[in-house]
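K.L.:
here are the coordinates; sequence isn't available:
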């Protein structure tokens, strides 16, 4: 009779492998995972089935961590204007804590065939819309969620390509400062106080 798999061991291995990926990127072989988790490649395959299944599990676990961390950054705070929240969130997303996620997931965005995670690019775009809409609603601008997300993504690509933190941070600060009052609707004259 074969040994029963133990979910707590799988979870411990998954945590250790995820930590390793966030610290050093996706490895091409199982050995770095084995070293990071203190086990053997054979035991990793026993718990995850294949190298690809392990990589997918690690990426999904890392993504869950990123969503938790970044949703906390984007969360509405009763005592804070959402523009200030966005400025602080940018620092968290592009600082050392955020860079570990960007380094891993930028590689997935560039994978045209999306073999490890089919549909990742779409998911990685649309899953931030709801928190942004909720936050932008507090300043009367929920319709700007797609624009804000596009600017975030574009500036992150720019930062990744150039490393010019000062210029990119300045662009983000300028953009956030412009998220003021909604424009008047076309064709309606402004109402004046009497």
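P.N.:
Great, that's in hand. Keep in mind the model is a prediction, meaning the values are calculated, not measured.
K.L.:
from now on I want contacts and neighbour counts done on CA atoms only, so please keep to that.
P.N.:
Fine.
K.L.:
need the contact list for the most centrally placed residue in the chain.
P.N.:
By CA atoms, centre = their mean, the chain has its centre lying nearest to residue 66, at 5.0 Å. By CA atoms under 8 Å, 6 or more residues apart in numbering, the contact list for residue 66 reads residue 101.
K.L.:
state the distance from it to residue 168.
P.N.:
Separation of residue 66 from residue 168 (CA to CA, to the nearest Å): 22 Å.
K.L.:
kindly report the same for residue 118.
P.N.:
Where residue 168 is concerned, residue 118 sits at a distance of 30 Å (CA to CA).
K.L.:
against that first model, consider the following:
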């Protein structure tokens, strides 16, 4: 009678595979993942079924880590303006903690490996709208979520293409000034400060 897959071993292998893929990129063969996990390609197939099933699981695990980490960064905090929260999130996303995710999912978008996750481009966009809407609601402008996301994504593409951190950082901070201006206008309007004076 064959052994049954053991969930705790599978989870440990998946975490180790995700660590390796984030550090080195998603491999097109099983051998690098087998080496990284201290097991064999045969045992990986035993636990995950096929190469593609394993790679999809690795992508899913890495994506969940990214959502957990960046989702927390985008969460509004009562002790700081949301534009400061966005500035801190940008610094982390484009720093050493965030770059492995950008490399991995950039590779997924641009290569034949996108067949592993055909709906990734749409999912990678819509995943972030909810957290941004929630955060921007703290300054009364959840409607700006699509604009903020588009700017972040565009500047990340610029940074990936040029490596010009100084210019893209400055561009994002200039944009945050615009967001602050828009939210200030909203707050003034809500307070009635923009209402026209009554005629005598």
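P.N.:
Looks like it arrived, so ask away. What you are looking at is a predicted structure, and each value in this text was computed from that prediction instead of being measured.
K.L.:
quick one: TM-score?
P.N.:
TM-score of the superposed chains, computed with TM-score structural alignment, normalised by the length of the first structure, equals 0.93; 191 aligned residues with a CA RMSD of 1.9 Å.
K.L.:
returning to what we had before: which one's more surrounded, residue 118 and residue 168 of the first structure?
P.N.:
residue 168 (17 against 13; other CA atoms under 10 Å).
K.L.:
and the more buried one, how far from residue 175 of the first structure?
P.N.:
To residue 175 of the first structure, residue 168 of the first structure is 11 Å away according to CA to CA.
K.L.:
could you do residue 147 of the first structure as well?
P.N.:
Distance of residue 147 of the first structure to residue 175 of the first structure, given as CA to CA: 10 Å.
K.L.:
ok, these two, which is more surrounded?
P.N.:
residue 175 (15 against 11).
K.L.:
which residues touch the nearest residue to residue 183 of the second structure once chain neighbours are set aside?
P.N.:
Spatially, and ignoring its direct neighbours in sequence, residue 183 of the second structure is nearest to residue 139 (6.0 Å; CA to CA, 6 or more residues apart in numbering). For residue 139 of the second structure, the contacting residues are 81, 82, 183, 187, by CA under 8 Å, 6+ apart.
K.L.:
I'd like to know which of the residues you listed are buried.
P.N.:
Neighbour-count burial (16 or more other CA atoms under 10 Å) applied to the contacts of residue 139 of the second structure gives 82, 183, 187.
K.L.:
nearest to residue 91 of the second structure, of these?
P.N.:
Nearest to residue 91 of the second structure among these is residue 82, at 14.2 Å by CA to CA.
K.L.:
which residue comes closest to the counterpart of the closest one in the first structure once chain neighbours are left out?
P.N.:
Residue correspondence to the first structure (TM-score structural alignment): residue 82 of the second structure is matched to residue 82. Leaving aside its chain neighbours, residue 82 of the first structure sits nearest to residue 135 (6.1 Å; criterion: CA to CA, 6+ apart).
K.L.:
and residue 30 of the second structure, how many neighbours?
P.N.:
Counted with other CA under 10 Å, the neighbours of residue 30 of the second structure add up to 19.
K.L.:
surely it meets residue 42?
P.N.:
No. Contact criterion CA atoms under 8 Å: residue 30 of the second structure and residue 42 do not qualify, at 9.1 Å.
K.L.:
on that earlier part again, how many other residues sit next to the residue nearest to residue 82 of the first structure?
P.N.:
Residues near residue 135 of the first structure, counting by other CA under 10 Å: 23.
K.L.:
so it touches residue 80, yeah?
P.N.:
No. The pair residue 135 of the first structure / residue 80 is not scored as a contact, 10.6 Å apart, by CA under 8 Å.
K.L.:
show me what secondary structure element comes after the lengthiest helix in the first structure.
P.N.:
As assigned by DSSP state H, the longest helix anywhere in the first structure is helix 51-74. Next helix or strand after helix 51-74 of the first structure toward the C-terminus (DSSP states H and E): helix 82-94.
K.L.:
ok, and what's touching that next one?
P.N.:
Outside of helix 82-94 of the first structure, the residues within contact range by CA under 8 Å, 6+ apart are 70, 73-77, 98-99, 135-136, 138-139, 156, 172-173, 176-177, 179.
K.L.:
same thing but at 10 Å, please
P.N.:
Helix 82-94 of the first structure is contacted from outside by 66, 69-77, 95, 97-102, 132, 134-139, 148, 152, 155-156, 159-160, 165, 169, 172-173, 175-180, using CA atoms under 10 Å, 6 or more residues apart in numbering.
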